[in-house]
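S.K.: Sequence and predicted model, in that order:
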Amino acid sequence: MLIGHQIAYRNVASKYYHCKSEDLQLAFEDFTAILERNMYHPTGDMFFALISDPTEDEMIVEIFLPIQESVFQAVNGEQIYFQSYYTIKPMVMTRITENFNQLAQDKYWELFSFLHQHDYKQRTPIFVEYKQTKNNHPYIEMGIGIYPEL
């Protein structure tokens, strides 16, 4: 676990989705397509917040996608939010470098166990960021915002 991690992006559009875990990729594709149809240019740095318990039949997620544009006009018929700056810090973070589907649930519970063992207070839902190394190897960072120590 890494303590002191942060998420920080500029010009972030976001949208809530209710979906099954196996349909999460479809939600990503839908959100990207909506933005592109409306002439926004995603940067590719997609991440999401897992709002609901992952063991439930249907998940509630907020998908975030930074865009190149610094001005955002409402998209007709869609409830999309926009923030010029999006920052979550401090966070506790863990990485998954392989077997993403198998390890994601374990890492989810590992984060909560770590918070409990170290008396950290949860401030945000779990955030999941999809990333790549310089050699194009994918990995996932899962993090949770905590209240700063006083």
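M.R.: In hand now; what should we look at? Residues are numbered from 1 along each chain as shown.
S.K.: Please make it C-alpha for all contacts and neighbour counts, starting now.
M.R.: Will do.
S.K.: Give me the contacts around the longest helix anywhere in the chain.
M.R.: Counting by DSSP state H, the longest helix found in the chain is helix 100-117. Here helix 100-117 makes contact (CA atoms under 8 Å, 6 or more residues apart in numbering) with 1, 54, 92-94, 96, 121-122, 126, 140, 142-144.
S.K.: among the residues you listed, which are in helices?
M.R.: Among those, no member lies in helices (by DSSP H).
S.K.: ok, of these, which come out buried?
M.R.: 92-94, 96, 122, 126, 140, 142-144 (16 or more other CA atoms under 10 Å).
S.K.: Export the residues you listed as TSV, with columns for distance to Glu110.
M.R.: Listed next are the buried ones among the contacts of helix 100-117 as TSV, based on distance: CA to CA, whole Å:
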residue	distance to Glu110
Val92	11
Met93	10
Thr94	9
Ile96	12
Gln122	13
Ile126	12
Ile140	15
Met142	10
Gly143	11
Ile144	11
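S.K.: Can you show me the strands along this protein?
M.R.: Counting by DSSP state E, the chain has strands at residues 2-19, 47-50, 59-66, 81-96, 122-132, 138-146.
S.K.: Could you dump those into a markdown table and include distance to Trp109?
M.R.: Formatted as a markdown table, the strands of the chain follow (distance: least, CA to CA, whole Å):
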| stretch | distance to Trp109 |
| --- | --- |
| strand 2-19 | 15 |
| strand 47-50 | 13 |
| strand 59-66 | 16 |
| strand 81-96 | 11 |
| strand 122-132 | 10 |
| strand 138-146 | 11 |
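S.K.: quick one: contacts for the residue nearest the centre of the chain?
M.R.: The centre of the chain sits closest to Phe48, judged by CA atoms, centre = their mean, with a distance of 2.2 Å. With contacts defined as CA under 8 Å, 6+ apart, the neighbours of Phe48 are 61-64, 127-129.
S.K.: alright, now check it against this:
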Amino acid sequence: MIVENHQIAYNNVASKYYNFVPEEIDLAIKDFDAILSGHGYHSVGKMFFSILSNPTAEVMTAKLFIPIEENDFTIPKEEEVDFSSYFLIDRMIMTRLTADFDAQSQVTFWELLTYIEEHEMSQKTPIFVEFKESNSGQTYVEMSVGVQ
């Protein structure tokens, strides 16, 4: 099910571009977390990313986002990490994956794009992927995209 009027909002968000094969996204996440923790920053336990390339590409380009506890951010330029004190994207459509993320993510990607076309909307952002956890501890994924 696709829902409208979704938004993504976080305070104190560090971000970094990565290129990787989809199976190795965990390595990119670990690398980014190591860069942040190596400079004394602490993740709040959330992570999301935007898909900037075609999902069928052999090498994926994505921007990883990690909200951190600190609101003051200084990191060496060569780390190529950006920081926003506030991150907000509204007017999004979203759908949720509760199981088999690897197998369902490409299908869901195209479902979102089809929904945009069928409802005569325009895509305004890349696809965003958020890893979340329910109150019962179940991990799930929300895929969303900004529309107009």
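M.R.: Sure thing, it's come through. This one's a predicted model, so the numbers in the text were calculated from it and none came from an experiment.
S.K.: circling back: now, among the contacts of helix 100-117 of the first structure, which is nearest to Lys134 of the first structure?
M.R.: Ile140 (14.2 Å; CA to CA).
S.K.: My guess is the closest one contacts Tyr130. True?
M.R.: Yes - if you go by CA atoms under 8 Å, Ile140 of the first structure and Tyr130 touch, sitting 4.9 Å apart.
S.K.: Now distance to Glu22 of the first structure and neighbour count too, for the contacts of Phe48 of the first structure, in CSV please.
M.R.: As requested, these are arranged in CSV below (distance: CA to CA, whole Å; neighbours: other CA atoms under 10 Å):
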residue, distance to Glu22 of the first structure, neighbour count
Val61, 13, 22
Glu62, 16, 16
Ile63, 15, 24
Phe64, 18, 25
Phe127, 18, 23
Val128, 16, 22
Glu129, 17, 17
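S.K.: Keep only the residues you listed that stay in contact in the second structure.
M.R.: Mapped onto the second structure and checked by both residues aligned by TM-score structural alignment, their matches' CA atoms under 8 Å, the contacts of Phe48 of the first structure keep the contacts 61-64, 127-129.
S.K.: Just give me the closest of those to Asn38 of the first structure.
M.R.: Closest approach to Asn38 of the first structure among those (CA to CA): Phe64, at 16.2 Å.
S.K.: burial of Val12 of the first structure, as a residue count?
M.R.: Neighbourhood size, Val12 of the first structure [other CA atoms under 10 Å]: 25.
S.K.: can you check Pro76 of the second structure too?
M.R.: Pro76 of the second structure has 8 nearby residues by other CA under 10 Å.
S.K.: so what's it up against?
M.R.: Listed by CA under 8 Å, 6+ apart, Pro76 of the second structure has no contact partners.
S.K.: How about the one 3 residues further on?
M.R.: Glu79 of the second structure is in contact with Ile35, counting by CA under 8 Å, 6+ apart.
S.K.: how about it, what's its match in the first structure?
M.R.: Matched by TM-score structural alignment, Glu79 of the second structure corresponds to Glu78 in the first structure.
S.K.: next one: Glu70 of the second structure
M.R.: Glu70 of the second structure maps onto Glu69 in the first structure, by TM-score structural alignment.
S.K.: can you tell me how far that match sits from Phe114 of the first structure?
M.R.: 38 Å (CA to CA, to the nearest Å).
S.K.: again with Tyr40 of the first structure
M.R.: Look at Tyr40 of the first structure and Phe114 of the first structure: by CA to CA, they are 39 Å apart.
S.K.: quick one: contacts for the nearest residue to Ser53 of the second structure once chain neighbours are set aside?
M.R.: In this structure, Ser53 of the second structure finds its nearest non-sequential neighbour in Thr61, 5.3 Å apart by CA to CA, 6 or more residues apart in numbering. Applying CA under 8 Å, 6+ apart, we find Thr61 of the second structure in contact with 17-20, 51-53.
S.K.: Buried members of the residues you listed into ChimeraX, please.
M.R.: Burial among these is assessed by 16+ other CA under 10 Å; the matching ChimeraX selection reads:
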select :17,18,51,52
